[in-house]
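Visitor: coordinates only, no sequence provided:
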């Protein structure tokens, strides 16, 4: 009797596992081979059906975690999640892959994808489509994307993704500099002059190759005037004169 009960328990447990691994609603029977699943995933990717591709790849990851395609499944999953705007899933898979495969030959691609995922998360498709300016939104994803691309350039300067990463970093610099100016202008509105000057100064120190430097200098000059910091204001005006001689502040204080 004891043996029968134990055997019954094992049989029940096996049936439970089978039920978990194959839900009739997901289109999988649980009998597909790893090659069949991978072929289905690739077809879905080719056809642009990234939701189906992700589900198929997840099946592979669950049923064949140590199979011949294990690394490629993870790489494809990252891309499928990215194409679906599934930021959390993509970042989780990226970080897991890099932790488990620190010297993988495709590490540069994975780091590059991390930058793309974060950059995508920073963008609001609807706002872009309607031409709504939302540069005042939280820049955390933009900052993370900048760090990701910078990591790629430091670790893999000869990567085939390096040139594109560098261009994206310049875009992100402009985005982050614009945000800093917005914050500084907000501080001006509430008469927080010291905070405005500090925030504007970050543009000069961190984003000196962006179009927002001139506005940063203007804010600093205004803030120092309000704070009674005559020498610091004069220094700012000298910098402006050397770099932006046509600026109205320079002309009015010549």
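Guide: Cool, got the structure. Note that the coordinates shown come from a computational prediction; the quantities given were computed from them, not determined experimentally.

Visitor: contacts, neighbours, all on C-alpha from now
Guide: Noted.

Visitor: hang on, residue 184 packs against residue 201?
Guide: No. Here residue 184 lies out of contact with residue 201, judged by Cα atoms under 8 Å, at a distance of 9.5 Å.

Visitor: more crowded one of the two?
Guide: residue 184 (25 against 21; other Cα atoms under 10 Å).

Visitor: ok, which stretches of this protein are helices?
Guide: 2-21, 34-46, 50-63, 70-83, 87-100, 107-122, 125-129, 140-155, 162-189, 193-206, 213-227, 230-243, 248-252 (DSSP state H).

Visitor: then this one, side by side with the first:
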């Protein structure tokens, strides 16, 4: 194709016409990024100052106003924390699940998993406080405690080097005893009902999952009684041997400390 002087002039005119538009787009992009940055810093400031409700509003607005922006993942993580601290556990769990599904390879997945464990522990405690007529914690079904146990176990196994792992270990010890105490309460109930087969079966489950808890040691006595009531001498003697062994083990441990 041969370009004439006339066609060249036409091209120059077109370029000149579009140049202001391109410059305007560039300036608009910079303005948008600056606005996004300022608003995000403002939200972070509110979060740092524990003004969680205002922080949530600002973060939610940013998500709607600038979807898929450069801060999107961090905004999700900040919202998870803000919802948790403002005790909006339902929204916190929804945001955690969304984040985990949308970012399966994110380097900071340990954080939402850890927060999920904290939330479930809080839900366990809050439910017990609401049911004030229950005098003993062990009599309340630890639905949320089990979920928290699952969360912290997942964190420890998948992210052993996480900064949250040491605290997760401590919480697992508490949760293990919390769940074991509930299982012991059930064993006591069935013992009163003289449902000795059930006592034996549930004690076996306790020994499988919570053998290192005080509740499990107490459960052994109910298992021993159950075998006695069923006139199963061999099993009765076997359980007594385990009880004596555990007792000696505990005594030796105390001597060493």
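Guide: Looks like it came in fine. In this text the structure is predicted, and so the values were computed from the model without any measurement.

Visitor: out of the helices of the first structure, which one sits most buried?
Guide: helix 107-122 (a mean of 23; mean count of other Cα atoms under 10 Å).

Visitor: residue 252 of the second structure: how many residues sit nearby?
Guide: With other Cα under 10 Å as criterion, residue 252 of the second structure counts 11.

Visitor: how far away is it from residue 245 of the second structure?
Guide: Noted for residue 252 of the second structure: a distance of 11 Å to residue 245 of the second structure, by Cα to Cα, to the nearest Å.

Visitor: ok, now residue 167 of the second structure?
Guide: 32 Å.

Visitor: residue 10 of the second structure too?
Guide: The value you get for residue 10 of the second structure to residue 245 of the second structure, if Cα to Cα is used, is 99 Å.

Visitor: and what of residue 163 of the second structure?
Guide: Applying Cα to Cα to residue 163 of the second structure and residue 245 of the second structure gives a distance of 38 Å.

Visitor: check residue 129 of the second structure too.
Guide: Note on residue 129 of the second structure: its distance to residue 245 of the second structure, by Cα to Cα, is 38 Å.

Visitor: now do residue 67 of the second structure
Guide: 62 Å.

Visitor: with residue 48 of the second structure instead?
Guide: Residue 48 of the second structure sits 53 Å away from residue 245 of the second structure, going by Cα to Cα.

Visitor: give the contact list for residue 176 of the first structure.
Guide: 139, 142, 143 (Cα atoms under 8 Å, 6 or more residues apart in numbering).

Visitor: again, only using 10 Å
Guide: 135-136, 138-140, 142-143, 146, 170, 182, 203, 206-207, 210, 212 (Cα atoms under 10 Å, 6 or more residues apart in numbering).

Visitor: counterpart of it over in the second structure?
Guide: Here residue 176 of the first structure is matched to residue 179 in the second structure, going by TM-score structural alignment.

Visitor: hang on, the earlier thing: of the contacts of residue 176 of the first structure, which is the nearest to residue 107 of the first structure?
Guide: residue 146 (17.1 Å; Cα to Cα).

Visitor: what residues are up against whichever residue in the second structure pairs up with the closest one?
Guide: Mapped onto the second structure by TM-score structural alignment, residue 146 of the first structure lines up with residue 149. Counting by Cα under 10 Å, 6+ apart, residue 149 of the second structure makes contact with 117-118, 120-121, 155, 168-169, 171-176, 179.

Visitor: which two of these have the greatest separation?
Guide: Longest span within those, Cα to Cα: 155 and 179, 18.9 Å.

Visitor: onto which residues of the second structure does stretch 41-55 of the first structure map?
Guide: Going by TM-score structural alignment: stretch 41-55 of the first structure matches residues 43-57.

Visitor: what's in contact with that stretch?
Guide: Stretch 43-57 of the second structure is touched from outside by 37-42, 58-62, 75, 78-87, with contacts defined as Cα under 10 Å, 6+ apart.

Visitor: relative orientation of the strand or helix carrying residue 12 of the second structure and helix 52-65 in degrees?
Guide: According to DSSP states H and E, residue 12 of the second structure maps onto helix 5-48. Angle between the axes of helix 5-48 of the second structure and helix 52-65 is 160 degrees (criterion: axes from the mean of the first three to the mean of the last three Cα atoms, to 10 degrees).

Visitor: ok and helix 5-48 of the second structure relative to helix 72-85, angle-wise?
Guide: Going by the same axes, to 10 degrees, helix 5-48 of the second structure makes 20 degrees with helix 72-85.

Visitor: could you measure from residue 61 of the second structure over to residue 253 of the second structure?
Guide: Counting by Cα to Cα, the gap between residue 61 of the second structure and residue 253 of the second structure amounts to 57 Å.

Visitor: same check on residue 128 of the second structure?
Guide: When residue 128 of the second structure is compared with residue 253 of the second structure (using Cα to Cα), they lie 34 Å apart.

Visitor: same check on residue 65 of the second structure?
Guide: 61 Å.

Visitor: same question, residue 168 of the second structure
Guide: For residue 168 of the second structure, the distance to residue 253 of the second structure - Cα to Cα - is 25 Å.

Visitor: residue 223 of the second structure now?
Guide: Taking Cα to Cα, one finds residue 223 of the second structure at 24 Å from residue 253 of the second structure.

Visitor: ok, now residue 206 of the second structure?
Guide: 22 Å.

Visitor: got it, and residue 227 of the second structure?
Guide: 29 Å.
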